[in-house]
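Enquirer: I'll drop the sequence and a predicted model, then ask my questions.
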Amino acid sequence: MPFAPGRPVLYRHIANGRVVAVRPCRVVLDDDRGLLLWLAGGSAVATEVATDGRGVRDMPFTEWVTLDHRLHETTWRGPAILKFLPRDGHNSVWFFHNAQDDFAAWYVNLEAPVARWDDGSAAGVDVVDQDLDIVVAPDRSWRWKDEDEFAERLALPEHYWVRDEAAVWAEGHRVIELIEAGTFPFDGTWTDFRPDPSWRVPHALPAGWDRPASR
């Protein structure tokens, strides 16, 4: 069953079967095209860190895999984001706005869908972030992002959650064809989106946010 518009849902990243990031969002729509979510600035979030508080990007991956980790509850410091999870792709497309609330860029987060889940009081989508990304300007010029990080982690296959490098690159090139053609969702759809003013910023994660990862 689709999620109802306005419903709070959790967008969670899964790595090697464990929850590593949690972001509370609102459902904008959920239809045949996919799931559209709104992440408000200032939302309560959770991110996996080492026991000393450093994140995975604060050190070489060779060091990260030797440490113990924990989920750290904090606040989303980035801009508000509209996130689109298409039905037919292994990615999510994020819509960024600038300080004047004008559309600034698309950001393609290559990711593998795992599962939707609904416990009644809490619901969400679990995905595996595949690290390689694409940044797209309003004129649809684009560039790859985090290629070095992707390569660094692929060098440790016993610890990395991405199993098929070629499939990730292929999905990226498939999306680039959509970008260059200016087809949905890179055709201007939702670039003028504004959230429902009644949606409150979630300053605490709901009960059930740390449920086991879906499989």
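Expert: The structure has been received and is ready for your questions. Quantities reported herein were computed from a predicted structural model and do not represent experimental measurements.

Enquirer: CA atoms for contacts and neighbours, from now on please.
Expert: Noted.

Enquirer: Which strand runs longest in the protein?
Expert: Taking DSSP state E as the criterion, the chain has its longest strand at strand 103-118.

Enquirer: As a quick check, tell me the outermost residue of this protein.
Expert: For the chain, the residue at maximal distance from the C-alpha centroid (Cα atoms, centre = their mean) is residue 66, at 25.3 Å.

Enquirer: Any chance you could list what contacts the strand or helix carrying residue 128?
Expert: Following DSSP states H and E, one finds residue 128 within strand 123-136. The contact list for strand 123-136 (Cα atoms under 8 Å, 6 or more residues apart in numbering) reads 8-15, 105-118, 142-147, 149-150, 161-162, 168, 172, 179, 213-214.

Enquirer: Can you select the buried ones among the residues you listed for me in PyMOL?
Expert: To isolate the buried ones among the contacts of strand 123-136 in PyMOL, judged by 16 or more other Cα atoms under 10 Å, type:
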select buried, resi 8+9+10+11+12+13+14+15+105+106+107+108+109+110+111+112+113+114+116+142+145+150+161+162+168+172+179+213+214
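
Enquirer: another one to put next to it:
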Amino acid sequence: MSFEPGRLILHRDTHHGRIAFVHPGRVISDDDRGLLIWVARGSTIAVETTLDGRFPRDLPFREWMAADRAPRIAQWCGPGVLRFFPPGENHSVWFFRDDDGEFTGWYVNLEESAVRWDDGDTAGIDVIDQDLDVVVDAGRGWRWKDEDDFAERLGYPDLYWVPDEAAVRAEGRRVIARIEAGEFPFDGTWTDFRPDPSWPTPTELPPGWDRPVVARLGESAARLAE
């Protein structure tokens, strides 16, 4: 399954079959290098909160998991961001910029690789964020991010969706080696990207944005075994 350039698709983060966020992104390219999308400033998004409006980092993890939660419609308020999903790899790379559109650095989001879906009028990718990230400045200096959150959540294996800490860290180290070597996509590719000014900013999510999360191979096998 591939997505045509210019098509608006949905980037969804999912946990245990729940939707943590939905961000609409316009396809820039989809080829053997991977999928590249643009999320515009002001885009209408959905994000899971508690019923009184609190976010995951507003309360301890166990309390968050026990709370009643639901998606809330909001807006992407930061500058527009490119997001790159390399095929079959357990991370994505986000290209951050300032308010003037100038590139400021990369953000490596460690996550289970994207699973694609296409319902015709609405399509997208489902990922599982693994919380630990790598922040990279424009000069390719890097640091780990959210180590405390990652450690806290690993303490609740009955609730957490990350089964293998070592695999997450190994993926991060593989990407860090590319960063330090200046290899693609940390070689300047796409850092001068400018979106087409004629592209409309999504002002609502399309019907089907909350369709069931795509089951992964391991999940599918577990369900068949039940």
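Expert: Here it is on my side, so go on. Since this is a predicted model, take the numbers as computed values, not measurements.

Enquirer: ok, average deviation of the strand holding residue 128 of structure 1 from structure 2?
Expert: On superposition with structure 2, the mean distance recorded for strand 123-136 of structure 1 (mean Cα distance after the TM-score superposition for structure 1) is 0.3 Å.

Enquirer: distance from the helix or strand that that strand is followed by to structure 2 after superposition?
Expert: Next along the chain after strand 123-136 of structure 1, taking DSSP H and E as the criterion, comes strand 142-145. Following the fit onto structure 2, the mean deviation recorded for strand 142-145 of structure 1 is 0.4 Å by mean Cα distance after the TM-score superposition for structure 1.

Enquirer: Check which helices and strands strand 142-145 of structure 1 is in contact with.
Expert: Packing partners of strand 142-145 of structure 1 (3 or more Cα pairs under 8 Å, 6 or more residues apart in numbering; DSSP states H and E): strand 123-136.

Enquirer: Do a quick rundown of the strands in structure 2.
Expert: Taking DSSP E as the criterion, structure 2 carries its strands at 8-15, 18-31, 34-39, 44-50, 69-75, 81-85, 91-97, 103-118, 123-137, 142-145.

Enquirer: Export those to CSV and append columns for distance to residue 204 of structure 2.
Expert: Listed next are those as CSV, based on distance: least, Cα to Cα, whole Å:
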stretch, distance to residue 204 of structure 2
strand 8-15, 12
strand 18-31, 9
strand 34-39, 13
strand 44-50, 5
strand 69-75, 9
strand 81-85, 18
strand 91-97, 23
strand 103-118, 19
strand 123-137, 15
strand 142-145, 31
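
Enquirer: Nearest to residue 205 of structure 2, out of those?
Expert: Proximity to residue 205 of structure 2 (Cα to Cα) singles out strand 44-50 among the strands of structure 2, at 6.5 Å.

Enquirer: what does that closest one rub up against?
Expert: Outside strand 44-50 of structure 2, the residues that reach it (Cα under 8 Å, 6+ apart) are 19-24, 55-56, 64, 67-76, 202-205.

Enquirer: By neighbour count, sort out the buried ones in those residues.
Expert: Members of those classed as buried by 16+ other Cα under 10 Å are 19-24, 64, 69-72, 75-76, 202, 205.

Enquirer: Who are the contact partners of the closest residue to residue 83 of structure 2 other than its chain neighbours?
Expert: Nearest residue to residue 83 of structure 2, sequence neighbours excluded (Cα to Cα, 6 or more residues apart in numbering): residue 94, at 4.4 Å. When contacts are counted by Cα under 8 Å, 6+ apart, residue 94 of structure 2 is found next to 81, 82, 83, 84, 106, 107, 108, 109.

Enquirer: Please determine how far the counterpart of the fifth one in structure 1 is located from residue 187 of structure 1.
Expert: Superposed on structure 1 with TM-score structural alignment, residue 106 of structure 2 falls opposite residue 106. Here the criterion is Cα to Cα, to the nearest Å. By it, residue 106 of structure 1 lies 11 Å from residue 187 of structure 1.

Enquirer: again, but for residue 62 of structure 1
Expert: As judged by Cα to Cα, residue 62 of structure 1 and residue 187 of structure 1 stand 40 Å apart.

Enquirer: circling back: closest to residue 1 of structure 2 out of the strands of structure 2?
Expert: strand 103-118 (7.2 Å).

Enquirer: How about residues contacting the closest one?
Expert: 1, 85, 87-98, 123-140, 168, 171-172, 186, 191-192, 214, 216.

Enquirer: The residues you listed, buried ones only, as a ChimeraX selection?
Expert: Selection of buried members from the contacts of strand 103-118 of structure 2 for ChimeraX, criterion 16+ other Cα under 10 Å:
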select :85,87,90,91,92,93,94,95,96,97,123,124,125,126,127,128,129,130,131,132,133,134,135,136,140,168,172,186,191,214
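
Enquirer: If we go by neighbour counts, what in stretch 149-160 of structure 1 is buried?
Expert: Buried-residue list, stretch 149-160 of structure 1, by 16+ other Cα under 10 Å: 150, 153, 154, 159, 160.
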